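Visitor: Just a sequence and a predicted model for now, questions to come.
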Amino acid sequence: MTAVAAVAAAAVGAVALPASAADHHHHGRQHYNSSVHISSVRYSTAGRYDHSNRALNREWVDVTNNSRRAVNLSGWTLADRDGHTYTFHHYRLAGRATVRVHTGHGRDSRFDVFQDRNRSVWDRSDTATLRNDRGRFVDDASWGRGRGGRDYRGDRDYRGDRDYRGDRDHHGRR
């Protein structure tokens, strides 16, 4: 009888652990929720000089949820190296979905949210850092000089290779 009770207790304990409790390392840091990550980034060098809403909205960061379950991103932040920070408000990212965080003004939807800024955020050489509602590191993406990148001109789209071994630079694609 005690052996059956011990097996049952172990099974209940294993089921009660949250999926985010698993250890995941990236850049030597522990992920809070490894299923949510920065999947791509696009910055616009034209956005530095052209502050039109159209130019600003061509600048974005994609945040992806690879799990089957929705994740409440309310209170999560996305920031650049200079401290420009966007905070998600009342937003649930569906399972197996991506939300695009645009720099300019617009109407939020399931797939696009807007920082409502009048100036460019993402520099040629920058880092986007995603943190949860408790300020814990979740993921980051770096590009440009100082991160193994080259000096690109014009709009660029950087996609993460999702290889968690070593450093993860984002390589330019047109």
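Guide: Arrived safely, thanks for sending. Just so we're clear, the structure is a prediction, and the values are computed from it rather than from any experiment.
Visitor: For the rest of this, base every contact and every neighbour count on C-alpha atoms.
Guide: OK.
Visitor: where along this protein do the helices fall?
Guide: 2-16, 53-57 (DSSP state H).
Visitor: Could you give me the buried positions within the shortest one?
Guide: When you say that, I think you mean helix 53-57. Neighbour-count burial for helix 53-57 flags 53, 55, 56, 57 (criterion: 16 or more other C-alpha atoms under 10 Å).
Visitor: Second structure follows, compare the two:
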Amino acid sequence: MRSLPLACAVALAAATLVPALPVQAAATPSLQITRIWYNSPGSPDFGANSSLNGEYIQVKNTTRRAVSLKGWTIRDETRRSDHVYTFGAFTLGAGKTVTLRTGKGRNTATTRYWGRSGGTLAYIWNQTRDTGYLRDPRGKLVDSCSYNSSRVEYVNCV
């Protein structure tokens, strides 16, 4: 009967000699929110397009390959359905950043437009606190960025 306690002692001793494995850092998401400019010049006004386009969110592709953003969404923390932007056919190059402006304009390789207009309710980003959420086409949260201040115009998220 002595061999059982001896075997336990040997196993316990061996377990204490195994070095602990390092904890892996959280992986950087392939797409990352880098900035939200929420206090645009002139806001809150009556929703002039220049002021609406002064507020924006930026998303960076942190990988070495182009990523299709078709079906990806950006939204703020409200539950309003008109506060969701869904990317159409658009590819973001490796290491590149896209700026999503709130107002209207002509889409380019670096700037997309939400297309909102018409008064103070057209703004997406609250001037004192809000959160931006980036989700993949399956609805999985990839990144988010929050702010809680009216003393500055923007927040850097990384």
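Guide: Received the coordinates, thanks. Note that the coordinates shown come from a computational prediction; the quantities given were computed from them, not determined experimentally.
Visitor: Let me see the TM-score of these two.
Guide: Superposed pair, TM-score by TM-score structural alignment, normalised by the length of structure 2: 0.74. Supporting alignment: 126 aligned residues with a C-alpha RMSD of 1.9 Å.
Visitor: hmm, back to that, put together JSON lines for the helices of structure 1, with distance to residue 92 of structure 1 on each row.
Guide: Listed next are the helices of structure 1 as JSON lines, based on distance: least, C-alpha to C-alpha, whole Å:
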{"stretch": "helix 2-16", "distance to residue 92 of structure 1": "23"}
{"stretch": "helix 53-57", "distance to residue 92 of structure 1": "21"}
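Visitor: Would you mind finding the most buried of these?
Guide: helix 53-57 (a mean of 21; mean count of other C-alpha atoms under 10 Å).
Visitor: how close does the most centrally placed residue in structure 1 sit to residue 62 of structure 1?
Guide: Nearest to the mean C-alpha position of structure 1, by C-alpha atoms, centre = their mean, lies residue 38 at 3.0 Å. According to C-alpha to C-alpha, to the nearest Å, residue 38 of structure 1 and residue 62 of structure 1 sit 6 Å apart.
Visitor: which residues does the aligned partner of residue 68 of structure 1 in structure 2 contact?
Guide: Using TM-score structural alignment as the criterion, residue 68 of structure 1 maps onto residue 64 of structure 2. Listed by C-alpha atoms under 8 Å, 6 or more residues apart in numbering, the contact set of residue 64 of structure 2 reads 94, 95.
Visitor: still on that earlier bit, need the counterpart of the residue nearest to the centre of structure 1 in structure 2.
Guide: Counting by TM-score structural alignment, residue 38 of structure 1 lines up with residue 33 in structure 2.
Visitor: Could you tell me where the longest helix along structure 2 falls in structure 1?
Guide: In structure 2, taking DSSP H as the definition, the longest helix is helix 3-17. Across structure 1, nothing matches helix 3-17 of structure 2 (TM-score structural alignment).
Visitor: returning to that earlier point: my guess is the residue nearest to the centre of structure 1 contacts residue 142. True?
Guide: No. Look at residue 38 of structure 1 against residue 142 with C-alpha atoms under 8 Å: they stay out of range, at 10.3 Å.
Visitor: quick one: the strands in structure 1?
Guide: Along structure 1, counting by DSSP state E, strands occupy 25-26, 29-30, 36-43, 60-65, 71-72, 77-79, 85-87, 92-93, 97-102, 112-114, 126-131, 137-143, 156-159, 171-173.
Visitor: Tabulate those strands (JSON lines), appending distance to residue 9 of structure 1.
Guide: Shown next, in JSON lines, are the strands of structure 1 (distance: least, C-alpha to C-alpha, whole Å):
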{"stretch": "strand 25-26", "distance to residue 9 of structure 1": "29"}
{"stretch": "strand 29-30", "distance to residue 9 of structure 1": "28"}
{"stretch": "strand 36-43", "distance to residue 9 of structure 1": "31"}
{"stretch": "strand 60-65", "distance to residue 9 of structure 1": "31"}
{"stretch": "strand 71-72", "distance to residue 9 of structure 1": "28"}
{"stretch": "strand 77-79", "distance to residue 9 of structure 1": "38"}
{"stretch": "strand 85-87", "distance to residue 9 of structure 1": "40"}
{"stretch": "strand 92-93", "distance to residue 9 of structure 1": "33"}
{"stretch": "strand 97-102", "distance to residue 9 of structure 1": "35"}
{"stretch": "strand 112-114", "distance to residue 9 of structure 1": "44"}
{"stretch": "strand 126-131", "distance to residue 9 of structure 1": "34"}
{"stretch": "strand 137-143", "distance to residue 9 of structure 1": "31"}
{"stretch": "strand 156-159", "distance to residue 9 of structure 1": "44"}
{"stretch": "strand 171-173", "distance to residue 9 of structure 1": "48"}
